[in-house]
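Enquirer: compute the structure for the input listed below.
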Amino acid sequence: MNTSITREAALRIGLAALELKVSPRELTLALAEKFELPITETKLATCSVEILREAMDGDGGICQADPANLKQAVRLLWGQGVSGSELPAREAYAEGDLPGSIRVACASNSGELLDGHFGSCERFLIYQVSSSEARLIDLRPTLEADQAEDKNVARTALIADCDVLCVQSIGGPAAAKVIRANVHPVKVAVSAPARDSVRRLQASLTNPPPWLARVMGITPPSLEHISAALELEEEDA
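Expert: This next block holds a predicted model:
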């Protein structure tokens, strides 16, 4: 695979190129003038008709495209109606939508599977998880992070807003960086749908084990009586 473009981005560009009646290589080179390499689906999602028109018609432009074709090509670059796309759709989320929720990152190479290693997965699937609901709120490709001098630091930055990281494996030095970012790594050895792991975490939110209670910033239920006793001792002191 071309290391300057994700597989999903390549699929979208290929379909958009068909719409514009140009070659995928020509469209990729034109887009590379507007977006820093590597080209990812996240960057393509920021494309607009104006950006695409400039790429097509500016210096080194490759054709004069009809406005309707440009609009449809932009939708394809966004991933709308892309037949054969392996990526699941994001679900709407605004901060505060799910009170008491945690954010979970799952390392993935394909579809909505948890089948990736921290240092080599193609993207992180990001879920917002409460005791009653779980939403896939973001998909974060790792290709750009892998251009960094320290890719483990860059990959950690991608999930730094999360509370839990689910991976098939993670090395010691990488795990240390993740933990320092206040993200709790969880190993899931067997490839499986990411939502299976999300559901297991979800089921634990109402009665969390000590490690998950710490992630949630609450006192573990098993320690509540000890905490209460300590509070009483402080009051009596």
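Enquirer: could you use CA atoms for every contact and neighbour count after this?
Expert: Fine.
Enquirer: mind listing the strands for the chain?
Expert: For the chain, the strands defined by DSSP state E cover 102-108, 113-114, 123-129, 134-141, 164-167, 184-187, 192-193.
Enquirer: can you get me a residue count around residue 49?
Expert: 17 (other Cα atoms under 10 Å).
Enquirer: pretty sure it contacts residue 72?
Expert: No. With contact defined as Cα atoms under 8 Å, residue 49 and residue 72 do not form a contacting pair (9.2 Å).
Enquirer: to check against the first, give me the structure of this:
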Amino acid sequence: MTYPEISADIALRIALAARALPDTDPARLLDVLADAIGLPPTEARLAQLTVKQLKTAADGELGELDPALLKGALAYLKGEAVANSAPPPPVESEEAVPDAIRVACASNGGASLDGHFGSCRRFLIYQVWAGGHRLVATREVGQPAPGEDKNAHRVELIRDCQVLYVASIGGPAAAKVVKADIHPIQFPEGGPAVERVLALQQVLADHPPPWLAKHMGRTPAERTRIALETADT
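Expert: Here you go, the predicted structure:
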């Protein structure tokens, strides 16, 4: 299909929306938009676009995707979430801390925990321990190598982490994450990544569950003691 000229602002919106959807590039999304609202996709036309139209246009091309993902893509298309394309916060140098773990947060912009595992732009890597936390790395996802499984590529980016925070994750992807001995936790409501990290920091300071105590390097005897203490509280 030949596409009419699109303004730089609209092109950015489409690119960001496509990145927010698994296995979707701008060309695929443009085909859907062409059927839903016609071409060119102007600001006025995008303002009238609905999630239902995204699901049903082009014979349901995007109909199998999670409605929450489509809602996020729609926010980009309407220009409401372009600000979320902000760069991540600066990282700090990592230092050896007893019982520290690493947490990967799926993010699309700034310091937000707002990414689907299969489509997020980057992972924010936090070092977390009972007395503090620090952002030690940001890892852009990029494109997998030719023939490489997309989810396997993403797992490799966070293989040194013990916990994964995401807005959502599909079953097959979650199975790959768990196989890599990483514990995935979903937060559909999203929010600032640091809020979840602070909550985890408090858990580490109090009574970490046995699976988390194992990642902290606690011995089986210590994990049993923690489990008994938790049961008594």
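Enquirer: TM-score for the pair, please.
Expert: Superposed pair, TM-score by TM-score structural alignment, normalised by the length of structure 2: 0.57. Supporting alignment: 145 aligned residues with a Cα RMSD of 2.6 Å.
Enquirer: contacts only, for residue 194 of structure 1.
Expert: Listed by Cα atoms under 8 Å, 6 or more residues apart in numbering, the contact partners of residue 194 of structure 1 are 106, 112, 113, 114.
Enquirer: just among those residues, which is most surrounded?
Expert: The member of these that has the most neighbours, counting by other Cα under 10 Å, is residue 106 with 33 neighbours.
Enquirer: spit out the contact partners of that one.
Expert: Contact analysis of residue 106 of structure 1 by Cα under 8 Å, 6+ apart lists 114, 124, 125, 126, 165, 166, 167, 194.
Enquirer: I'd say the second one and residue 110 touch.
Expert: If I follow you right, that is residue 124 of structure 1. No. Taking Cα under 8 Å as the contact criterion, residue 124 of structure 1 and residue 110 are not neighbours in contact, 10.4 Å apart.
Enquirer: comparing the two, which residue is more hemmed in?
Expert: Regarding residue 124 of structure 1 and residue 110, a neighbour count based on other Cα under 10 Å identifies residue 124 as having more, with 27 against 17.
Enquirer: which ones are touching that one?
Expert: Listed by Cα under 8 Å, 6+ apart, the contact set of residue 124 of structure 1 reads 105, 106, 107, 108, 139, 140, 141, 142, 159.
Enquirer: please redo it, this time with the cut-off set to 6 Å
Expert: Taking Cα atoms under 6 Å, 6 or more residues apart in numbering, we find residue 124 of structure 1 in contact with 105, 106, 107, 108, 139, 140.
Enquirer: distance of the fifth one relative to residue 207 of structure 1?
Expert: For residue 139 of structure 1, the distance to residue 207 of structure 1 (Cα to Cα, to the nearest Å) stands at 29 Å.
Enquirer: how about the last one?
Expert: As defined by Cα to Cα, residue 140 of structure 1 lies at a distance of 30 Å from residue 207 of structure 1.
Enquirer: what's the answer for the third one, then?
Expert: Between residue 107 of structure 1 and residue 207 of structure 1 the distance, using Cα to Cα, works out to 26 Å.
Enquirer: show me which of these two is the more surrounded one.
Expert: The residue with the greater number of neighbours, taking residue 107 of structure 1 and residue 207 and applying other Cα under 10 Å, is residue 107; the counts read 28 against 14.
Enquirer: quick revisit: which two in the contacts of residue 106 of structure 1 are spaced the farthest apart?
Expert: Across the contacts of residue 106 of structure 1, the longest distance by Cα to Cα is 12.4 Å; it joins 126 and 167.
Enquirer: go through stretch 179-186 of structure 1 and flag the buried ones.
Expert: By neighbour count, and taking 16 or more other Cα atoms under 10 Å as the criterion, the buried residues in stretch 179-186 of structure 1 are 179, 181, 183, 184, 185, 186.
Enquirer: nice, that's everything, thank you.
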